[in-house]
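Trainee: predicted model and sequence follow; I will ask about them next.
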Amino acid sequence: MGHEVVVTGFAPLADDAARVLVLGSLPSVASVQAGQYYGHARNAFWPIMGRLFAFDANADYPERCAALMAAGVAVWDVAAQAQRPGSLDSAIRPPSVRPTDLDGLLQRCPGIGHLFFNGGTAARLFRRHHPADAAIRQLPATQLPSTSPAHASLRFEQKLAAWQSLRERLQAS
């Protein structure tokens, strides 16, 4: 079975109001099947965002996306495409990663002033696949604990506490 699964990510959730950018690594199998960012039922991303920005984390996907964008939050992934059997970030084949055009996003959404990495893999892929002289690399960046259910060493409340820094950054800007 030498066949590798190629996962292709989604278009960015972003508009002119974006002031921060949350970067994941690559959508999970569940997310791809759902056609949604953070589509796994046990991923803490939407419950955390709902708590931070006072919207219903169980609302329809377009509603949740609109609430996030209204708060100034853009969402995308570091990898536009990569080979990855299964959903674990650790299974991403680094040589197969095709990075997203983050500098292009920055041109379309010049208000973005801070990056937040959803987990360590996103931060590592970002450093590996976006050159040091890229415009996106000049922005301040914060690595946050992964919202993935695979990252089970932290409880929901601990993840929520760490992710408060995203809301604080928006309130400061």
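Mentor: Alright, I've got the coordinates.

Trainee: only C-alpha atoms for contact and neighbour calcs from this point on.
Mentor: Will do.

Trainee: so how far is the longest helix along the chain from its chain's centroid?
Mentor: For the chain, the helix that runs over the most residues, judged by DSSP state H, is helix 156-172. Averaging C-alpha positions (CA atoms, centre = their mean, to the nearest Å) puts helix 156-172 15 Å from its chain's average.

Trainee: buried residues in that helix?
Mentor: Under the neighbour-count criterion of 16 or more other CA atoms under 10 Å, helix 156-172 has Phe156, Lys159, Leu160, Trp163, Leu166, Arg167, Leu170 buried.

Trainee: any figure for the gap between the second one and Pro85?
Mentor: Read that as Lys159. Applying CA to CA, to the nearest Å, the value for Lys159 to Pro85 is 27 Å.

Trainee: now the helices for the protein?
Mentor: For the chain, applying DSSP H gives helices covering 29-34, 45-53, 61-70, 102-108, 120-129, 156-172.

Trainee: give me the residues contacting the shortest one.
Mentor: What it means is helix 29-34. Helix 29-34 is touched from outside by Gly9, Tyr37, Tyr38, Gly39, His40, Gly86, Ser87, with contacts defined as CA atoms under 8 Å, 6 or more residues apart in numbering.

Trainee: make JSON lines out of those residues and add neighbour count.
Mentor: Converted to JSON lines, the contacts of helix 29-34 look like this (neighbours: other CA atoms under 10 Å):
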{"residue": "Gly9", "neighbour count": "23"}
{"residue": "Tyr37", "neighbour count": "25"}
{"residue": "Tyr38", "neighbour count": "21"}
{"residue": "Gly39", "neighbour count": "19"}
{"residue": "His40", "neighbour count": "19"}
{"residue": "Gly86", "neighbour count": "14"}
{"residue": "Ser87", "neighbour count": "16"}
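
Trainee: what about versus this one:
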Amino acid sequence: MNTSAQESTARKRCFDPVIDERTRLLVLGSLPGEKSLMLQEYYANRQNQFWSLMSEVIAVRLVPLDYSSRLKALLAHGVGLWDVVAEAHRKGSLDSNIRERNDNDLHGLLSRHPNIKAIAFNGGTAGRLGIKVLGAQAPAYQIVELPSSSPAYTLPYADKAMRWQSLRPILAAV
């Protein structure tokens, strides 16, 4: 079977959440992209601006660090990671190609981590789906919808960074 055919039929699964008792802010993406799935790392595509944006938010140079150290730095600053979509069919990495999805149990995760006070959605798809999944539970959290860190979202980096920096006061307050 060729790669294109495999991509069109493959069921993609998200990673386990990166979270601990210090987590105050949960950043939710939609579903890991191809490069991330291949390397088994959140935001592994070097063109994805997530690590650069979070570097500005927490004032730690994350990009030169290895993956494990990046995750430790996020957790040390009260930031957790996960995805709204647990698994889905998707050709390639574009959110617009997500089909037949099953969503993660956000309610269960949040009930097990009562210190989470804010949820930031990385991109429009994560925001739309995540708010639906949260339903009546959404008003219990400070919700921030961020421009996608994906290279497919062509907003200039400076504009993305300005919006992402809205997370700084949240982390200072929680």
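Mentor: Done, it's in. Here the structure is a predicted model, which means the values were calculated and not measured.

Trainee: coming back round to it: what's the closest of the helices of the first structure to Trp76 of the first structure?
Mentor: Minimum separation from Trp76 of the first structure across the helices of the first structure (CA to CA) falls at helix 102-108, 8.8 Å.

Trainee: what range in the second structure does that closest one sit on?
Mentor: Aligned using TM-score structural alignment, helix 102-108 of the first structure spans residues 106-112 in the second structure.

Trainee: after superposing, tell me the mean distance of the matching stretch to the first structure.
Mentor: Compared with the first structure after the fit, stretch 106-112 of the second structure shows a mean deviation of 1.6 Å (mean CA distance after the TM-score superposition for the first structure).

Trainee: any idea how far that stretch is from the chain center?
Mentor: For stretch 106-112 of the second structure, the distance to the chain centre is 16 Å (CA atoms, centre = their mean).

Trainee: what does it rub up against?
Mentor: Val84, Ile116, Val133, Leu134, Gln137.

Trainee: now do 10 Å
Mentor: Stretch 106-112 of the second structure has contacts (CA atoms under 10 Å, 6 or more residues apart in numbering) with 17, 19-21, 26, 28, 82-85, 113, 116-117, 130, 133-135, 137-138.

Trainee: weed out the non-buried ones from these.
Mentor: Buried among those by 16+ other CA under 10 Å: 19-20, 26, 28, 82-85, 113, 116-117, 130, 133-134, 138.

Trainee: ok, those residues vs Ala5 of the second structure, which is closest?
Mentor: For these, the nearest to Ala5 of the second structure is Val85 (22.0 Å; CA to CA).

Trainee: excluding its backbone neighbours, what's nearest the counterpart of Glu41 of the second structure in the first structure?
Mentor: Counting by TM-score structural alignment, Glu41 of the second structure corresponds to Gln36 in the first structure. With CA to CA, 6 or more residues apart in numbering as the criterion, Gln36 of the first structure has its nearest non-adjacent residue at 7.4 Å, and that residue is Tyr61.

Trainee: distance of the one you found relative to His130 of the first structure?
Mentor: Look at Tyr61 of the first structure and His130 of the first structure: by CA to CA, they are 30 Å apart.

Trainee: check the gap between the residue most central in space within the second structure and Asn48 of the second structure for me.
Mentor: Of all residues in the second structure, the one closest to the mean position by CA atoms, centre = their mean is Gly29, 2.9 Å from it. From Gly29 of the second structure across to Asn48 of the second structure, the span is 12 Å (CA to CA).

Trainee: Arg13 of the second structure now?
Mentor: 19 Å.

Trainee: next: Ser166 of the second structure.
Mentor: Distance, Ser166 of the second structure to Asn48 of the second structure, using CA to CA: 19 Å.
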